[in-house]
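> sequence and computational prediction follow.
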Amino acid sequence: MSKPSVLFVCVKNGGKSQMAAGLMRKAAGESVDVYSAGTKPGTAVNALSAESLLEVGVDITGQTPTLIDPQLVRDVDLVVTLGREAHVDPVDGTRFENWDTDEPSERGIDGIERMRLVRDDIAARVTRLADQLTTTES
């Protein structure tokens, strides 16, 4: 049986989707193929996103925002969109989920504190997903 695969998508591929991919790589190790992409990629990974992940031992500083590849969408087992802004057209044979992630800025929380809350929300979701993907695999 092939390894499960997941593609995390947000608009810029500089924050939430990169965070989710980094956290999934840490949680699942080599047992899951992990990708991230953006519908309208930015130019760099968000510095505060990267900083908040470094605090938990995940380094995404070397990642580069990437445009979503329609072939990859067809090839992966699961596409997870993060937030309300990114939209990916459904493809037969690929499972889709949307994670309506915490947005602390709506409560007046910004900066590194905002990123820590976003990180913790995504980390909890990633941990659950990693468990699902790796237990159904064996």
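Thanks, I have it.
> make it CA atoms for all contacts and neighbour counts henceforth
Fine.
> OK, contacts around residue 123?
Taking CA atoms under 8 Å, 6 or more residues apart in numbering, we find residue 123 in contact with 20, 23.
> over to residue 48?
111-112, 115.
> what about burial for the residues you listed, which qualify?
residue 115 (16 or more other CA atoms under 10 Å).
> could the contacts of residue 48 go into CSV alongside secondary structure and distance to residue 131?
CSV is the format used below for the contacts of residue 48 (DSSP: H, G, I helix; E, B strand; the rest coil; distance: CA to CA, whole Å):
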residue, secondary structure, distance to residue 131
111, helix, 30
112, helix, 28
115, helix, 24
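> okay, pairing it with this:
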Amino acid sequence: MSKPSVLFVCVKNGGKSQMAAGLMRKAAGDQVDVYSAGTKPGDAVNALSAETLLEVGVDISGETPTLIDPQLVRNVDLVVTLGSEAKVDPVAGTDFENWDTDEPSERGIDGIERMRLVRDDIAARVDALAGRLTT
């Protein structure tokens, strides 16, 4: 049986998808091939995203936002889009799911507190997904 693979996608590939990928690498170790990409990648990883992940022992500071590769979409087992803005066209043979992640800024929560809530929401979803992929 081949190792499961997952691609996390958001628009800029600087925050949520990078967080999800880093958290999945921590949760699943080498049992899952993990990728992240953006539909319109930014220039760098979001500093607050990286800071909040360091708090839980995950370092994404060396990652670089990457444009989504259609071939990778076809090759992975699962594509997870984070939020409603990132759109990826479905491909036969690849599973797709969307995570409408918590957006604390809609409740007036910003800065590091916002990012910790986003991180914790993504971490819970990643842990559940890691359990599904590795059993």
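Noted; the coordinates are in hand. Remember, predicted model here, so these are calculated numbers, not experimental data.
> how about the strands in structure 2?
Per DSSP state E, structure 2 carries strands over the ranges 5-10, 33-38, 78-82, 95-99.
> superpose on structure 1 and give me the mean offset of the third one.
I take that to be strand 78-82 of structure 2. Compared with structure 1 after the fit, strand 78-82 of structure 2 shows a mean deviation of 0.0 Å (mean CA distance after the TM-score superposition for structure 1).
> and that strand, what does it pack against?
strand 5-10, helix 16-28, strand 95-99 (3 or more CA pairs under 8 Å, 6 or more residues apart in numbering; DSSP states H and E).
> compile these into CSV and extend it with columns for mean neighbour count and distance to residue 124 of structure 2.
Below are those laid out as CSV (neighbours: other CA atoms under 10 Å; distance: least, CA to CA, whole Å):
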stretch, mean neighbour count, distance to residue 124 of structure 2
strand 5-10, 24, 15
helix 16-28, 24, 10
strand 95-99, 14, 11
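> among the ones you listed, which comes closest to residue 131 of structure 2?
Proximity to residue 131 of structure 2 (CA to CA) singles out helix 16-28 among these, at 8.2 Å.
> distance to residue 75 of structure 2 for the helices and strands packed on strand 78-82 of structure 2 - can I get that in a markdown table?
Below are those laid out as a markdown table (distance: least, CA to CA, whole Å):
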| stretch | distance to residue 75 of structure 2 |
| --- | --- |
| strand 5-10 | 8 |
| helix 16-28 | 17 |
| strand 95-99 | 11 |
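> about what we covered before: which of the strands of structure 2 sits closest to residue 50 of structure 2?
Between the strands of structure 2, strand 33-38 lies closest to residue 50 of structure 2; by CA to CA that is 14.6 Å.
> centre of the chain to the closest one, how far?
How far strand 33-38 of structure 2 lies from its chain's middle: 7 Å, per CA atoms, centre = their mean, to the nearest Å.
> likewise for stretch 59-77 of structure 1?
With CA atoms, centre = their mean, you get 10 Å for stretch 59-77 of structure 1.
> list the buried residues in that stretch.
59-61, 64-68, 73-77.
> kindly report the same for stretch 79-89 of structure 1.
Those would be 79-83, 86, 88, for stretch 79-89 of structure 1 by 16+ other CA under 10 Å.
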